[in-house]
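> Let's see this in three dimensions:
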Amino acid sequence: IFFLSVIQSLAVEIKGEVINLEGKPVVEAVVLHRQSGNKTLTDEKGLFALTVPDEEKIRLEFIHPAYIEQEIVLTSRQLSRKVIVKLIPYIMQREEIIVTALRYPESSASVPAAETVILKETLEEKMSSNITESLSNIPGVSNIGAGGFSLVPNIRGLARGRVLIMIDNARVTSDRRTGPNASFVDPKNIERIEVLRSPSSVFYGSDAIGGVIHILTKKPSMQERFRGKINAKYGSINQEKGLGFSLEGSKKNAGFLLSFQGNDAGNYSSPSGEVLQSQFTQGSLFAKVSYIKEKREIHLSFLGSRGYDIGKANQDSLTKPTWYPKENQNLLQVHWHERGLGKGGELTLQAYFNPHFLETIKENKEDSLTTEESYSKTQSLDYGFHLSYGKKIGKHLRLKGGADFYGRSSVKVYNVDKSFDSDANITAVLEQWPFADGKRKDVGFFFSLDYSGVKNLDLVSGIRWDSLLMEALPGGAASSEKRRYYAWTGFLGCSAKLSEQIVIFGNLSRAYRAASLNEMFYTGITGRGFINANPDLSPEESFNLDAGLKLIFKRFFAGIYSFYYEIDDLIERYRIDPDERIYAYGNVNRGQISGYELEIEYYPFPGWKIFGNFFSFRGKSKTTQNALNDIPPSRLFMGTRLWIERFSFEINTTLQQEKKRPGPAEIVIPGYGAVNIKASYLYNSSFRIYLVLSNLLNKNYLARPDPDSV
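Purely as a prediction, here's the structure:
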């Protein structure tokens, strides 16, 4: 008896749960303590209990044929708490991915629109410096800009304020002429990115005419423990050095997360030499405090970002360098989500504030001496509120209604031009205020319906009314100029299950976009040259058709999508003086954009994936038949990936067709091909190594038809 009691005292029981990336239980996963040989299987709820020898550190392995093997190390302090292990699947079943594209969570298989979800595990592997890099190589998404850190996402040929970027439902606004890119958000602070490639004005208001990129930041894991994480990276192409750390902890229903990330990079190298003005330095502080119960969630977060010396790469950076000396963002948010109000009702409240500014400098040089310098500073306070109530009636009907408010205030722009002599003495100074006291007020009311009462059908519809007010005091004017718009938008979509594996969907919608304050009132320098404002721009209004087919099998997924958009009063940018890079805005009577996308994932067996996607778009003015700006050339992306226990290896290639019909502010570019390699090794849950080799063949190419592209 004495012998048995000693043996029992040297053993410990570990209890825990094994889940997948969506929080669902992983059934019949092997939990192995290799040193003793003890093992068990998880039950139908993903739970397990395993008795192992009591040691200072206990190493457990989690093995399942559909998931990447994972190993964790537990200390004596952690044994008293429930262990939660999250496994990464080889095969991501599309019906298991939950998205919030239409303002409430549902399976991606039933969403009647084209969408893509990028999880944090994918973001970690890519080691991207910003959001635009993270979105590369997904169906229908390209980027615009000359090059460097400030490229902007482009969805189906629509960018420049036509793609709404949100951070936890807060709008991101940029005073760059190419539009917002949320480059101040470090990918390491992101839980997932949802990309909706369909017009969404009925759900989000103006600026969602081309789709939505929704960035969802990380939350505390609420595992009642304190933990930290350190990450570091180095990039040889531009000597990029990244370093960051994060801390999180929780007790009962309250938790916190704190993260600091910093990146510094010099000019990057291309096969043809150094690319000037492609450097950047950026740091961010992200903090979130959460209170989570079964029927209540409250989140208070702050994202502060500081960017310094962000280069704007151009063809003539040697003689006309342009860069952003400072970019400052301060996004404060509060979210309150209440469940169980009125027998299944849910109430959502949100408010956010973001005072921010951006500085731009452009120089003219002769024989390495600065002869002229132009400086611009744009600053603004952006804020917004959201209130909505949703309720499920019976088993098949879900209703949701609410109101949005988005505002900008105290928007002002200051410009100063200086001239210098050969001894660097200032010979002339010209100060200007292109506009001041800028304001924008968007008020919207929306109502949506989701009905699934007909077998194998899911019907979604919505309607929205918006009122928009734009106001600014142009430089030299005696009084402010005001523009007021009213807009109705609607959406009707349906997804149908033809079988358990085949889903078709279609939708038609009306969307709109009002011209921005900068497009109407800002005249001055930009990252690419000089722009002339046009206060008489009309709002864009569009009619949209979207359809698709999804094939969802256990080891095979394919999606085929097509779309047709007609946009009245499409706002285009024209290059009116190529030598001096001077641009102006104007309305196109009616723009037409159409195209199709394909994507495929095939797993011959667990541990081996073959993947790819392709898109081809066309865009023209229906009046003149001239090509539109920002329509990307056709592109094929494909590759394969192999997992061997904890090691993975991927090779992929991008093939882009030549651009034969450039828009009014573009150039013809040849096609190109590029090959990349990725590898990773998951030593355990606490230590991971990633490697990315880009442009393996060291080819020089132009990816964008921008005349200043590098």
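
> all contacts plus neighbour counts: C-alpha atoms, from now on.
Will do.

> Quick check: S198 vs N587, distance?
Per CA to CA, to the nearest Å, S198 is found 22 Å from N587.

> hey, where'd the strands end up in the stretch 601-710 of the chain?
608-621, 635-644, 647-656, 672-684, 687-693 (DSSP state E, counting those that start in this stretch).

> I meant the stretch 201-350 of the chain, not that one.
According to DSSP E, counting those that start in this stretch, the strands that the stretch 201-350 of the chain contains are 211-217, 227-235, 240-251, 254-265, 269-270, 273-274, 280-293, 296-311, 322-341, 345-366.

> Who are the packing partners of the first one?
Spelled out, it's strand 211-217. Applying 3 or more CA pairs under 8 Å, 6 or more residues apart in numbering; DSSP states H and E, one finds that strand 211-217 makes contact with strand 163-167, strand 190-196.

> Without its sequence neighbours, what residue ends up closest to M166?
Taking CA to CA, 6 or more residues apart in numbering, and ignoring the residues beside it in sequence, M166 has H214 as its nearest neighbour in space, at 4.9 Å.

> Alongside the first, I'd like the structure of this one:
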Amino acid sequence: MTPTLLLPILITSNTSIESIEVRAAKDLLHTNNFNHTKANVVSSNKVTTANNTIADWLTKIPSFSLNGQGGLYQSYSVRGLSRWRIKTSINNIPVLTDRRAGNSASFIDPSLIDTASVIAGPSSMLYGSGAIAGVVSIESATFQAPTIKLSVTNSDNARSILVANGGDKTSFAFAHRLADEGLAANKETLYSAYEQSSASFTNKTKINDKYTLQTRWLGSLSKDVQKSSADDFLKKHSIYPEDIHSLTDISLVSDSWVLNIFDHYQNWDSKVTRVGKRENLTSYQSHTIGSSFYKEDKYLSAPIRYGFDWVSRVGVKINDKEKSFSSNSLYEKALIDGSYHNFGSFIQGAFAINEIEFNAGSRVDAIQLNNLKDSRTEQFLSSNISAKYDFNNQHSSLISVGNAFRFPTLTELYFNGVTPRGVTLGNQNLKTESSTSYELTHSIKFNEVEFKGVYFKTRLNNYIERISLDENTRSYINLDKAKISGLELSAAYMFDKNIKSTLSYSTQTGENEVGNTLNDISPTKMSFITEVNLDNFQFITDIYYRGKHSEVGPAESTLASVISANINTRWFINEELEISMGVTNLLNKLYRTTADEDAPFTNERRIKLNVSWHRF
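The predicted structure is shown next:
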């Protein structure tokens, strides 16, 4: 019997199953009063892939796809949009970096993460600039007792350890992981080695019956993180020699409002070596500081919520050192010395007319950006309105219309230097990118069957496209118009309280005003996930299909279709000890991770063994 035929038989606790939880967006008080915009939430025990990155957690969500090059800092796209068009946050701290690939959150070890979620669609009304595609949110884990986790993986010899402890109020943890270079199914070397140490601390104190104070900190130090790509390693290779992050969030929570302040310090380097020619070491440093206030109330008996967000990036410094191997000369240059300030305020209401539920809201953002002697300002109004109608207990439809925006980043405007892809030139004439999106959702619930279908269409103005000026030089331009549309389908069947299967499908198209395909459009994909709990055992199988991708963007290559599979099994030996094993790329297929022109092959079949102990 072939492995593929075995998969449905290997179909995953002793309670009912929920593979992907759905929560209302930015529902900081958990009231569910504004539930038209939903976040798909994945917890750590539902991951079937290698679980090296946050992107590994979210690939089962129809709107989410891998994007760009590979390695630990794998980037991603949501509904055909990637990089700075996706708002990424950790513990409600916006992650703003200067990586051209976008704001990856993989500088934090996944063992310190509790949940990761995706909001697909325009979200600037709640989250401001950069949420054109949606939002990826990450929440750190807390530990209630002494905990130790160990894992080893073949192929790339990855190994990791987590040591944690905690109680009712305080939790702390330390994690360390490292991996050697990997192998593709054809035994080609994948330069994806890394070493990373991470730590977390949480304290939650109930001041009195009304107020709770919570402090959270996450820190990480990554070393020698290789950027996996299709480049010839003997001619050019890229590495992140050091990457330091520290994130602090302090929140005061009452029954009706939340106030928080946060800080994100980052200091990291990127080194590109062209063998026999030159070496470029680019240093990046910045501080993201800010605060937000969120409150829920009622107006004429209808729920409303409002708040403000302040985000500033200060001390943004990017410096480049170039060493020539032929002349042994050293050249240094300050590329960026700037800052970014954003203040936004929003209000949203929920009301009903006859039997139709409405959510409507608006947000105003003011942005100022500075670099050396140059300064730019921008104001933008974001709005969203949605209407939901329940035909009966089984059928409901939701229509949503919203706009969003993205202010050009310091890097896109001013960076003129060397990156792992080559020379990148900023464009100071870039305009603010904006979008208008339409979405129609229909849901069906009938006995043990759940079905959901989503059609979306996004029209973009001043779409910022990365272009190639020559073989080794890239820059950015505005396209006057662009459009993306797609269809997402999912069907779930609960056989009984312990067995559930989910089938999902997504397809997208995207083109500019003259009909040329945009970069980052995801290939058609389909997945079939089955989860079963049998006494002390849990099994998850994931069969994955990616369709042929022949209509590609200017910085992409075509992809052949592929069928792959992952499995994960957990054995609960007793209340304190658990052993799990996962197999990624079970069929040992050879295929590229994404359509990016520099994307590497995916890893060969990998087996990961985990042992977890916690005092009960």
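
> on that earlier part again, what does the residue nearest to M166 of structure 1 align to in structure 2?
Using TM-score structural alignment, the partner of H214 of structure 1 in structure 2 is S137.

> Check the gap between its match and I113 of structure 2 for me.
Taking CA to CA, one finds S137 of structure 2 at 11 Å from I113 of structure 2.

> now swap in I239 of structure 2 and tell me
Distance, I239 of structure 2 to I113 of structure 2, by CA to CA: 25 Å.

> and the gap between the closest residue to K333 of structure 2 other than its chain neighbours and D470 of structure 2?
Take K333 of structure 2 and drop its neighbours on the chain: the residue closest to it by CA to CA, 6+ apart is D320, 5.3 Å away. Distance, D320 of structure 2 to D470 of structure 2, using CA to CA: 21 Å.

> Pick out whichever of these two has more residues nearby.
D320 (21 against 9; other CA atoms under 10 Å).

> rewinding a little: and for the match of H214 of structure 1, the neighbour number?
By other CA under 10 Å, 24 other residues sit near S137 of structure 2.

> Contacts only, for the residue positioned nearest the centre of structure 2.
The centroid of structure 2 falls nearest to V136 when counting by CA atoms, centre = their mean (4.6 Å). Contacts were defined as CA atoms under 8 Å, 6 or more residues apart in numbering; by that measure V136 of structure 2 touches 86-89, 116-119.

> Put together TSV for those residues, with neighbour count and distance to I289 of structure 2 on each row.
Below are these laid out as TSV (neighbours: other CA atoms under 10 Å; distance: CA to CA, whole Å):
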residue	neighbour count	distance to I289 of structure 2
I86	29	19
K87	28	16
T88	25	15
S89	19	13
A116	23	22
S117	26	23
V118	25	23
I119	27	24
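
> Put together a markdown table for those, with distance to D596 of structure 2 on each row.
Formatted as a markdown table, those follow (distance: CA to CA, whole Å):
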| residue | distance to D596 of structure 2 |
| --- | --- |
| I86 | 18 |
| K87 | 21 |
| T88 | 21 |
| S89 | 25 |
| A116 | 25 |
| S117 | 24 |
| V118 | 22 |
| I119 | 24 |
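
> give the contact list for I667 of structure 1.
So I667 of structure 1 contacts 705-707 (CA under 8 Å, 6+ apart).

> how close does it get to R575 of structure 1?
Taking CA to CA, one finds I667 of structure 1 at 11 Å from R575 of structure 1.

> what does S480 of structure 1 give?
Remark: distance between S480 of structure 1 and R575 of structure 1 (CA to CA) = 28 Å.

> Who has more neighbours out of these two?
Using other CA under 10 Å as the criterion, S480 of structure 1 and R575 rank with R575 on top: 18 against 14.

> Trace the more buried one over to structure 2, please.
In structure 2, the residue equivalent to R575 of structure 1 is S468, according to TM-score structural alignment.

> Please apply the same query to V429 of structure 1.
In structure 2, V429 of structure 1 lines up with L330, judged by TM-score structural alignment.

> Excluding covalently adjacent residues, which one is nearest to that match?
The nearest residue in space to L330 of structure 2 (CA to CA, 6+ apart) is K323, at 4.6 Å.

> what do you get for S501 of structure 2?
Excluding its sequence neighbours, the residue lying closest to S501 of structure 2 (CA to CA, 6+ apart) is T530, at 4.2 Å.

> what's the closest of the contacts of I667 of structure 1 to S509 of structure 1?
For those, the closest approach to S509 of structure 1 (CA to CA) belongs to P705, at 29.9 Å.

> From V42 of structure 2, how far off is the match of H214 of structure 1?
Distance, S137 of structure 2 to V42 of structure 2, by CA to CA: 11 Å.

> any common contacting residues for those two?
Common neighbours of S137 of structure 2 and V42 (criterion: CA under 8 Å, 6+ apart): 116-117.

> which one of the strands of the stretch 601-710 of structure 1 is the most hemmed in?
strand 608-621 (a mean of 20; mean count of other CA atoms under 10 Å).

> Give me the helices and strands touching that strand, please.
So strand 608-621 of structure 1, by 3+ CA pairs under 8 Å, 6+ apart, packs with strand 582-605, strand 635-644.

> Show me the one of the ones you listed that comes nearest E125 of structure 1.
Here strand 635-644 is closest among those (CA to CA), at 12.7 Å.

> Please tell me how far S376 of structure 1 sits from V30 of structure 1.
Distance of S376 of structure 1 to V30 of structure 1, computed by CA to CA: 61 Å.

> more crowded one of the two?
The residue with more neighbours, out of S376 of structure 1 and V30, is S376; 22 against 19, by other CA under 10 Å.

> burial of the counterpart of K187 of structure 2 in structure 1, as a residue count?
Mapped onto structure 1 by TM-score structural alignment, K187 of structure 2 lines up with G273. The number of residues packed near G273 of structure 1 is 9, by other CA under 10 Å.
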